[in-house]
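*Asks:* What follows is a predicted structure for the sequence shown.
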Amino acid sequence: MTPDILCIGSVLWDIIGRSDVHMERGSDVGGHIRRHPGGVALNIAMAARAYGMTPALLSCVGRDAEGDELVAALSRLGLITDTLYRSEDLPTDVYMAVEGANGLIAAIADAHSLERVGDKILRPLDALGFDGPIALDGNLTEDLLARIAADPRFAQADLRLAPASPGKADRLMPFLGHGSATLYVNLEEAGLLLHAPQPNAPAAAEALRARGLHRALVTDGPRMAACVHPGGLVARRPRAVMVTRVTGAGDTFMAAHIAAEVQGADPETALERALEAAAIYVSSDSY
């Protein structure tokens, strides 16, 4: 298969505990615990595949039982996995989260293997000769992200950036002046990158553009979302839904937006399709 999108970043197992009751610190409640393939880069790849794209994964997966099982599952999903770096001595990474009726309660991302292998995950790039969209997530180290931002191979690339979490948003600072990067963030992450809280998504998107970013898409839960681009600003409010899950919603939004643009959608239509995809995702009961 020939890829039409590269997804660079975390590929791991998600362990998600969900309960339909309101939770606080110290809560001990009944619910469901599931394990499934996850990680920001992988979530984007799986969603892009669902929208008809053919993603290739650039990440680190261990040569342990968990890694073999994960790669087999991804191959069955139609993802290109022979671009993965398989480590002989590092374990497959894992993410664990607890969600209640009131949203995400806590999460821990153990992406230490990805961080330790560094630029080894980029080795397939030269052989691929790729010129399509490249989704890049903030689980990579600050050093590697800074090198990618300055790497001539990425100077004209259609980079699509996801911070992975608010705690890693600052890792994407080197891309604020990149000439062709598109940043996907929520309002909190935008505020962290701008070092100041933002009143709403349109204002945050405009502020990111003013900092030199090529394009920015900012979401704010059920409130207005915005896309700022060289031609102007588009803002839309997502439709109201009953939220049953949150982990992976931003990745679904990003993948749907990329797929819409690859199919020729204009900025307004692409934003609308991405918001609808996220609404369907967060209101779904499936694991």
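*Replies:* Okay, I see it.
*Asks:* Every contact and neighbour count from this point should use C-alpha atoms.
*Replies:* Fine.
*Asks:* which stretches of the stretch 51-200 of the chain form helices?
*Replies:* Listed in chain order, the helices of the stretch 51-200 of the chain (DSSP state H, counting those that start in this stretch) span 65-76, 112-117, 125-128, 142-150, 187-194.
*Asks:* Need the residues that contact the fourth one.
*Replies:* By CA atoms under 8 Å, 6 or more residues apart in numbering, the residues outside helix 142-150 that reach it are 118-119, 138, 154-155, 171-172, 174-175, 178.
*Asks:* Show me how to select, in ChimeraX, the buried members of those residues.
*Replies:* Those of the contacts of helix 142-150 that count as buried under 16 or more other CA atoms under 10 Å are selected in ChimeraX with:
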select :118,119,138,154,171,172,175,178
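*Asks:* May I see the contacts of helix 142-150 organised as JSON lines, with distance to Gly221 added?
*Replies:* Shown next, in JSON lines, are those (distance: CA to CA, whole Å):
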{"residue": "Gly118", "distance to Gly221": "33"}
{"residue": "Asp119", "distance to Gly221": "34"}
{"residue": "Gly138", "distance to Gly221": "20"}
{"residue": "Phe154", "distance to Gly221": "31"}
{"residue": "Ala155", "distance to Gly221": "32"}
{"residue": "Arg171", "distance to Gly221": "23"}
{"residue": "Leu172", "distance to Gly221": "21"}
{"residue": "Pro174", "distance to Gly221": "26"}
{"residue": "Phe175", "distance to Gly221": "24"}
{"residue": "His178", "distance to Gly221": "27"}
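*Asks:* Nearest to Ala107 among the contacts of helix 142-150?
*Replies:* Nearest to Ala107 among the contacts of helix 142-150: Gly138, at 15.7 Å, using CA to CA.
*Asks:* In contact with the closest one, which residues?
*Replies:* Gly138 neighbours (CA under 8 Å, 6+ apart): 9, 145, 161-165, 168-169, 171-172.
*Asks:* One more to weigh against that first structure:
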Amino acid sequence: MTQPQPPEILCIGSVLWDVIGRSACHMRQGSDVPGRISRLPGGVAMNIAMTLARFGLRPVLLTAIGQDPQGDELIAACGQMGMVTAHVFRSDDLPTDRYMAVEGANGLIAAIADAHSLEAAGEKILRPLVNGTLGSAEAPYAGPVALDGNLTLPVLDTIAHSPAFAAADLRVAPASPGKAERLLPFLAHRRGTLYVNLEEAAILCQQELETTSDAASALLERGARRVLVTDGDRLATEADDQGRVTLQPPKVLVTRVTGAGDTFMAAHIAAESAGNDRETALHRALAAAARYVAGGTPL
């Protein structure tokens, strides 16, 4: 008897190689300390997809990956984790993207995201959603979509207003505070659920914000349809026009930070896909993120 396929979710955005250096020492500019350096699949879309796969969903990747050996290796790694790569844009003249970060006991010290190939590919990664393969303007894709802010502002603006995305359950996260303003089209077009931290919310709202509840209110006033705002180990808030939930994340010893926000977002999507109410979904997402930053798996 054929087993039913897990539910699909589109993951649109950066899929690349993460090169992460981690040390147990406190670090500052110019520090030279012992530690471990690892290379593993990463990127916002990839981090979200990996967590979604652990929760029993089937991520379908829409991204740009080079046809270089690093790209072939990355495609193989995605397939081994249960991700669908059939719709990935493979360029023969763009290299596979990379991300490099250094983390110490006092958190993220510095990071460089080389996502130039994804940005150069632009709307080419969206072709399956407009040419009828996965959807079109006439018959838009109606399932969940996890979207990251590494895409260019024109591409994000297209997604925010295009009829091809009108029926999708868009879940949107900025790639970093420096790219938070790229989410402004989703405020202007009142589309999607935004996952941001307090700093990113302040950038979007162009004002100082003291708490995640304040940030949620400010984002809704500026046009957001629905928001989830986190602030490290302080209170997190989920809100829309129908109400809000504010919860305290678990207290844990932080051993890593890169990918924590992506884990939170994926766990929340998975919890809601399983039918949990908003308070339970937020609780489970915070718990998964806490386990992740403490060095464990999100489940």
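*Replies:* All right, it came through fine. What you see is a predicted model, and the numbers here were worked out from it, not measured in a lab.
*Asks:* re earlier: so which of the helices of the stretch 51-200 of the first structure gets nearest Thr219 of the first structure?
*Replies:* helix 187-194 (6.0 Å).
*Asks:* what does the closest one contact?
*Replies:* Counting by CA under 8 Å, 6+ apart, 163, 165-166, 169-170, 172-173, 197-198, 200-201, 204-205, 207-208, 218-220 sit against helix 187-194 of the first structure.
*Asks:* please redo it, this time with the cut-off set to 7 Å
*Replies:* Helix 187-194 of the first structure is contacted by residues 166, 169-170, 173, 197-198, 200-201, 204, 218-220 when judged by CA atoms under 7 Å, 6 or more residues apart in numbering.
*Asks:* now stretch 59-76 of the first structure
*Replies:* Contacts of stretch 59-76 of the first structure (CA under 7 Å, 6+ apart): 8-11, 37, 81, 84-88, 90-92, 113-114, 121.
*Asks:* Just give me the neighbour total for Cys60 of the first structure.
*Replies:* The tally of other residues near Cys60 of the first structure (other CA atoms under 10 Å) stands at 31.
*Asks:* With the flanking residues excluded, which residue is spatially nearest to it?
*Replies:* In this structure, Cys60 of the first structure finds its nearest non-sequential neighbour in Tyr85, 4.8 Å apart by CA to CA, 6 or more residues apart in numbering.
*Asks:* corresponding residue for the one you found in the second structure?
*Replies:* Alignment note: Tyr85 of the first structure maps to Phe89 in the second structure; criterion TM-score structural alignment.
*Asks:* For stretch 253-260 of the first structure, grab the matching residue range in the second structure.
*Replies:* By TM-score structural alignment, stretch 253-260 of the first structure lines up with residues 264-271 in the second structure.
*Asks:* Could you do stretch 216-233 of the first structure as well?
*Replies:* So stretch 216-233 of the first structure sits over residues 227-244 in the second structure, by TM-score structural alignment.
*Asks:* And the matching stretch, end to end?
*Replies:* Taking CA to CA, to the nearest Å, stretch 227-244 of the second structure runs 9 Å from one end to the other.
*Asks:* Just the buried residues of that stretch, please?
*Replies:* 227-232, 235-240, 244.
*Asks:* Show me which helix runs longest in the first structure.
*Replies:* helix 267-282 (DSSP state H).
*Asks:* and that helix, how far from the second structure on average?
*Replies:* Taken against the second structure, helix 267-282 of the first structure registers an average deviation of 0.4 Å after superposition, with mean CA distance after the TM-score superposition for the first structure.
*Asks:* tell me what that helix is packed against?
*Replies:* Packing partners of helix 267-282 of the first structure (3 or more CA pairs under 7 Å, 6 or more residues apart in numbering; DSSP states H and E): helix 249-262.
*Asks:* what about 8 Å?
*Replies:* For helix 267-282 of the first structure, the packing partners by 3 or more CA pairs under 8 Å, 6 or more residues apart in numbering; DSSP states H and E come out as strand 223-229, strand 232-236, helix 249-262.
*Asks:* Turn these into a markdown table, including distance to Ala65 of the first structure.
*Replies:* Shown next, in a markdown table, are those (distance: least, CA to CA, whole Å):
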| stretch | distance to Ala65 of the first structure |
| --- | --- |
| strand 223-229 | 41 |
| strand 232-236 | 45 |
| helix 249-262 | 26 |
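*Asks:* mind checking which of the ones you listed is nearest Met96 of the first structure?
*Replies:* Checking these against Met96 of the first structure by CA to CA gives helix 249-262 as the closest, at 15.7 Å.
*Asks:* So which bits of the closest one are buried?
*Replies:* 249-261.
*Asks:* I am finished for the moment; much appreciated.
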